[in-house]
Each structure stands twice: as structure tokens, then as C-alpha cells.
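Asker: model the following, please.
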Amino acid sequence: MSQAEVRVSPRFLVSELRLIAVRRRNQVGLAALAAVPVVLAVAMKVATPDGRDGGRGPDFFAQILGNGFFVALAALGVELGLFLPIAIAMLAGDAVAGEAAQGTLRYLLTVPVGRTRLLAIKYAGIVLGAFVAPLVVAVSGLIAGLLLFGGGDVTTLSGTSIGLGTALLRLLAVCLYLGVCLAALGAVGLFLSTLTEQPMGATIALTMLTVASFVLGQVPQLDWLHPYLLTRHWQDFGELLRDPVSWRALWPGLLSAGGYITVFLPAAWARFAGRDVTS
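Answerer: Okay, the predicted model is just below:
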């Protein structure tokens, strides 16, 4: 096989995705993400809701009893505050630092696999996780909600009614939007993963950064900083439940995510390209 064929071979990517899929901690993490909407739906079924979600995003809790479709949206809003970022932090923190901790990073670079290609494959796995995670939450919430509360036409945040099929397409768009936001978080995590040989350290650092971004976003005195915060526009996914959809309102979130990706992927490459790999 020629060197050119080695470079374009998808086997390394397939191997990385398979490794991510079979890791027990990733499977447990996805199971935990899927369990939260079920717990939420059961709790709403047996208790009287107070109609509050504790966040600054749209309130979907008040509509759950009338239509189980909203369990998926409420669960996404709840998990976006901590559980989804932790899932991506675990995946991103393990990308490079995990290989170093296991002593396999040096071996990978002698396969031969260039450092740029290695980072690209690692980030591809993170991006896949960023899109799969909200889909798992949405599907779990949708199934639990429809089973416990039924379905039917969905009332948008604008007060109009749309069919369930259209609402499902809107839900898919919500997951894609959140996937882009989480992919930006993954880019930051990949950079942190190149700074250490301890994956837990990178995971904790990224989780703390996410929590700090949420907290700072609630401080009015720091309104000058708010547009630059990583999590500033995550809750804007509610705009997809308006009729008509305010696409312009989604652009700031997409541009913010693109900005973080543009900054931190090259930073990760610059750090990793000049790093002395000893393990």
C-alpha cells in the first residue's frame, strides 16, 4: 500500500469511533443521559409541576402534561446546564491526555500517523459525540413523553399550532444546533487535553470552565463580557419552537461556536505540534 493510500484510509477514523463506542464509561454516560428524561417524565406524571425550569431558557415544563413532546425539550434544557457538558468534557479530555496516560500516544505517532491527522481524528470523534448526545436525550424524552402523556399537535412559543411531524423536524433542528454548540465546547476540551497527560484534569477544567461561563452569564455587572461567553447562546434553541422560526436569532450562537472552534482547534494543533511526546 502506498503512502498516499495510507493517508486517505478511513481505518484510523473507524477504529477511533469504534473505540469510543465500546468504552464502558461512554456507554454508561449515554445511559445516564437517556435516563434523565425518563425520570423527568415519571416525576411530572406523579407530581404536580410548578412550571419552572430554573434556567433562563424557554419554559417547556408547563406544557408537558398537555403533550409529551415537550419532555424532550425540557430534558434538553435541564441537561444542557451540566450533564451534556460533562459528557463532552469526558470525551474531549480523554482525546489526547488519555492516550498519553495509557502510554499509547507515542505508539500512535509511529504507525505512521501525523500529529495533524491524529488531532483531526480525535476531534471528529468529539464532534460525533457532540451530536449524538443531544439526540439520545431527545429520543429518550420523546419516547417517555409520548408514552406517558400522549402526543398530538404542538403549540409553539408563538402561540400557533403545528403538526407533530413538523414538530419532530424542529426537534431535530434543536439537536443539530446544540450539537454545534457542544462541538465548540469539544474544541476547547481538545486544547486542554493537549496541555496535560491526565485526562481527568482536562475533564474537570473544561467542566469548571462551562459552569463558570453559566455563572458569569447571570451577573448583570458583567454584561460587557456576556457576548463572549461560551454558553451565552446555548438556550437560544427555543427560537426553533417559534412560528415562524427566527433564524436570525440563531446566528449569534452559531457564530460564537464557530469562533471558539476557529480559535481553539489551531491552538490545540500549535500546542500538540511542538509537544515532546514521551508516553
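
Asker: from now on I want contacts and neighbour counts done on CA atoms only, so please keep to that.
Answerer: Will do.

Asker: now Val36: closest residue in space that isn't a chain neighbour?
Answerer: Ala75 (7.1 Å; C-alpha to C-alpha, 6 or more residues apart in numbering).

Asker: give me every residue that touches the one you found.
Answerer: By C-alpha atoms under 8 Å, 6 or more residues apart in numbering, the contact set of Ala75 is 36-37, 40, 137-138, 141.

Asker: here is the second sequence; please produce its structure so I can put it next to the first one:
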Amino acid sequence: MANQQYIKDNPSGFPYQYYRTHLTDSQPDTIYHWHEDLELIYVHKGSARYHINGHHFNSQAGDIIIIQSEHMQSIHPLPHKEQDSETFRIHLNHIGRAIIDEYSQRYLQPLQNGHFELTPLIQVDMPGYQKLKDCLLAIFNLVKEESLYYDILLKSKLHEFLYYLFKYRHVNRHYTDDTYQKYQKLKELIDYINHHYQESLSIPHLADTFGYSRAHFMTVFKQHTGSSCLDFILQVRLNKACELLLQTTMPIQDIASQVGFNNLSNFNRHFKHYLQLTPKQYRKQFNKTKPS
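Answerer: All right, here's what the predicted structure looks like:
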């Protein structure tokens, strides 16, 4: 009898990301960003503040949070609260979006290009909740166990999850072209700040660069992000500082200068107000490989 050999090691090359997150109020905000993947989150316990493409809400245990491709998102820890969640991310290309057929054109391509919009928050009293929850938890179990040939069933479960979204009317036509253009311009602005945070960034300069009056610029930014532009720039700089504190042994004064602060005491004051720790305390508490 011939020897049997099993196909091993995820042969389909089915890329995804899966992770568990424990969020506390001692951690910096996850500031506005976006990516090309569909992101599925289940909140096991606790609460945090989510901003997703103009939708603002505080999560609670049992919530299913859906973040669509290219949708802007931010997550903010709440004072004296924590949150435990699981997240699965995948590009729709890997479940058939890139295939040119009627199925892809009808369902997957409009989700990827933004012509359809997914409901960002599905709660226990909403239609189809239990089926969506059971399916999402099954997806998590599959990627945690990685049993033989699991990727075949994983792809099936992702299609099942999309089926329930469509069946229970959690897929809607997109907003108007005018609103879409505002989001596109806002994404360009945020991308600009993320690449120029080391420079001097003023509201008049940013408004002029992106074709707004100063007053309209400030109104649009606050309306769609829940934060003033100056607060957002400050958060970007402090988040970059946190990364450098943990990933390098650079002196704190050099870090302050590198992320756009020309005054060390000003940097220290903002850092402590935002993170309830001094930069030195933050580096000592969170860096397991302490700098020499």
C-alpha cells in the first residue's frame, strides 16, 4: 500500500491577520488610520471609544465591530476602563474579489471600492446577531487551531459571514458623492500629517494646502474625526514618541526633537497629560528590554 502524504503548512497561501487585544487607559490612542483589509472585531468584555468613518460609539461586551476596507478608524481607551477583544483581518481579494465574475462584481467589488457600506456596529438586539456571532467565533477558532485543511473551511465561513450581513440588511448603499469626496480629502490630509509630523504644521498652512478656508477646515476635521486637527497632530507626535521610547535607546530630548517638539519641557508636559506618565516612566514601565 502506498504511503499517504497530507498537504501541510497552509498550502493555499491564504493570508490573514488574527490577534487578541487587551486595551487599558494607560495605552495611547490608536489614532486615525485605514487599511485595505476587512476587519472583524468581537468585544469579549469592557469598553472603548471607536470612531469609524463618521460613526462614533462606545463598545460593550458582545459587540461585533466591522471596519470596512479604506474606512478611517480610531480607537480611544476610556478612563478607568479596559477592553478585551479578538480581531480578524483579511483582504477581500483572498476570498474572491479579484476574480472577474458576476459573483465578485455583485457582492465583493462594491464592498472593496466603497459602493456598499457595512454597518460598523452590530449589537445583540439587531437582526442576525446570533448567527453573525456564531460564525465569527467559528472563524476565530479555526485560525487558532489551524487543523489540517482548515483554510478551506475558513474561506467558507467568511462567505457565510458576508451572507448574513447581506441577508440581515447590514449592507447599504454608500453615501453621496459629495460626502465621499470629503472623506477622500480628509484621508489625504491625515496621510500628509502622518508623513510630516516632524515639521511645523499650522492650521492656516494645512487649510490652504487642502483648499479649505480655515474655519471650514476646522469644522470638517472635527465633524468627521471627533478631534480637533491640533489635537490630532499632537496625538500623532506623542504616538511616534512612544514608539521611539520603546524601540530605541535615544535620549528623551532627541526623541522630543525628532517628533516635532522644539521644547523639551513642552514635550514632557503634553506627554504626561496624555499618558499619565513621564516619558522616562513610560519607557521604564513598558520596555521589557530596558535601555542602557
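
Asker: please state their TM-score.
Answerer: The TM-score (TM-score structural alignment, normalised by the length of the first structure) is 0.23; 107 aligned residues with a C-alpha RMSD of 6.1 Å.

Asker: hmm, back to that, dump the contacts of Ala75 of the first structure into JSON lines; add neighbour count and distance to Leu30 of the first structure as well.
Answerer: Below are the contacts of Ala75 of the first structure laid out as JSON lines (neighbours: other C-alpha atoms under 10 Å; distance: C-alpha to C-alpha, whole Å):
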{"residue": "Val36", "neighbour count": "19", "distance to Leu30 of the first structure": "10"}
{"residue": "Pro37", "neighbour count": "29", "distance to Leu30 of the first structure": "12"}
{"residue": "Leu40", "neighbour count": "19", "distance to Leu30 of the first structure": "16"}
{"residue": "Val137", "neighbour count": "28", "distance to Leu30 of the first structure": "9"}
{"residue": "Ala138", "neighbour count": "28", "distance to Leu30 of the first structure": "12"}
{"residue": "Gly141", "neighbour count": "29", "distance to Leu30 of the first structure": "13"}
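
Asker: what's the closest of those residues to Ala268 of the first structure?
Answerer: Val137 (29.2 Å; C-alpha to C-alpha).

Asker: which element, helix or strand, includes that closest one?
Answerer: helix 115-149 (DSSP states H and E).

Asker: same question for Asn194 of the second structure.
Answerer: helix 177-196.

Asker: by contact count, what packs against the one helix or strand Ala173 of the first structure maps to?
Answerer: Element membership for Ala173 of the first structure (DSSP H and E) is helix 164-193. On a contact count with 3 or more C-alpha pairs under 8 Å, 6 or more residues apart in numbering; DSSP states H and E, helix 164-193 of the first structure meets helix 83-93, helix 115-149, helix 199-216, helix 247-273.

Asker: show me which residues of it are buried.
Answerer: 167, 170-172, 174-193 (16 or more other C-alpha atoms under 10 Å).

Asker: how big is the angle separating that helix from helix 247-273?
Answerer: Inter-element angle recorded for helix 164-193 of the first structure and helix 247-273: 30 degrees (by axes from the mean of the first three to the mean of the last three C-alpha atoms, to 10 degrees).

Asker: so helix 164-193 of the first structure versus helix 115-149, what angle?
Answerer: Going by the same axes, to 10 degrees, helix 164-193 of the first structure makes 140 degrees with helix 115-149.

Asker: okay, angle between helix 164-193 of the first structure and helix 199-216 too, please.
Answerer: Using the same axes, to 10 degrees: helix 164-193 of the first structure against helix 199-216 is 120 degrees.

Asker: now the helices for the stretch 51-200 of the second structure?
Answerer: Remark: helices assigned in the stretch 51-200 of the second structure by DSSP state H, counting those that start in this stretch are 102-103, 109-113, 129-145, 150-167, 177-196.

Asker: distance to Lys272 of the second structure added to the ones you listed, as TSV?
Answerer: Formatted as TSV, the helices of the stretch 51-200 of the second structure follow (distance: least, C-alpha to C-alpha, whole Å):
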stretch	distance to Lys272 of the second structure
helix 102-103	52
helix 109-113	40
helix 129-145	37
helix 150-167	43
helix 177-196	22
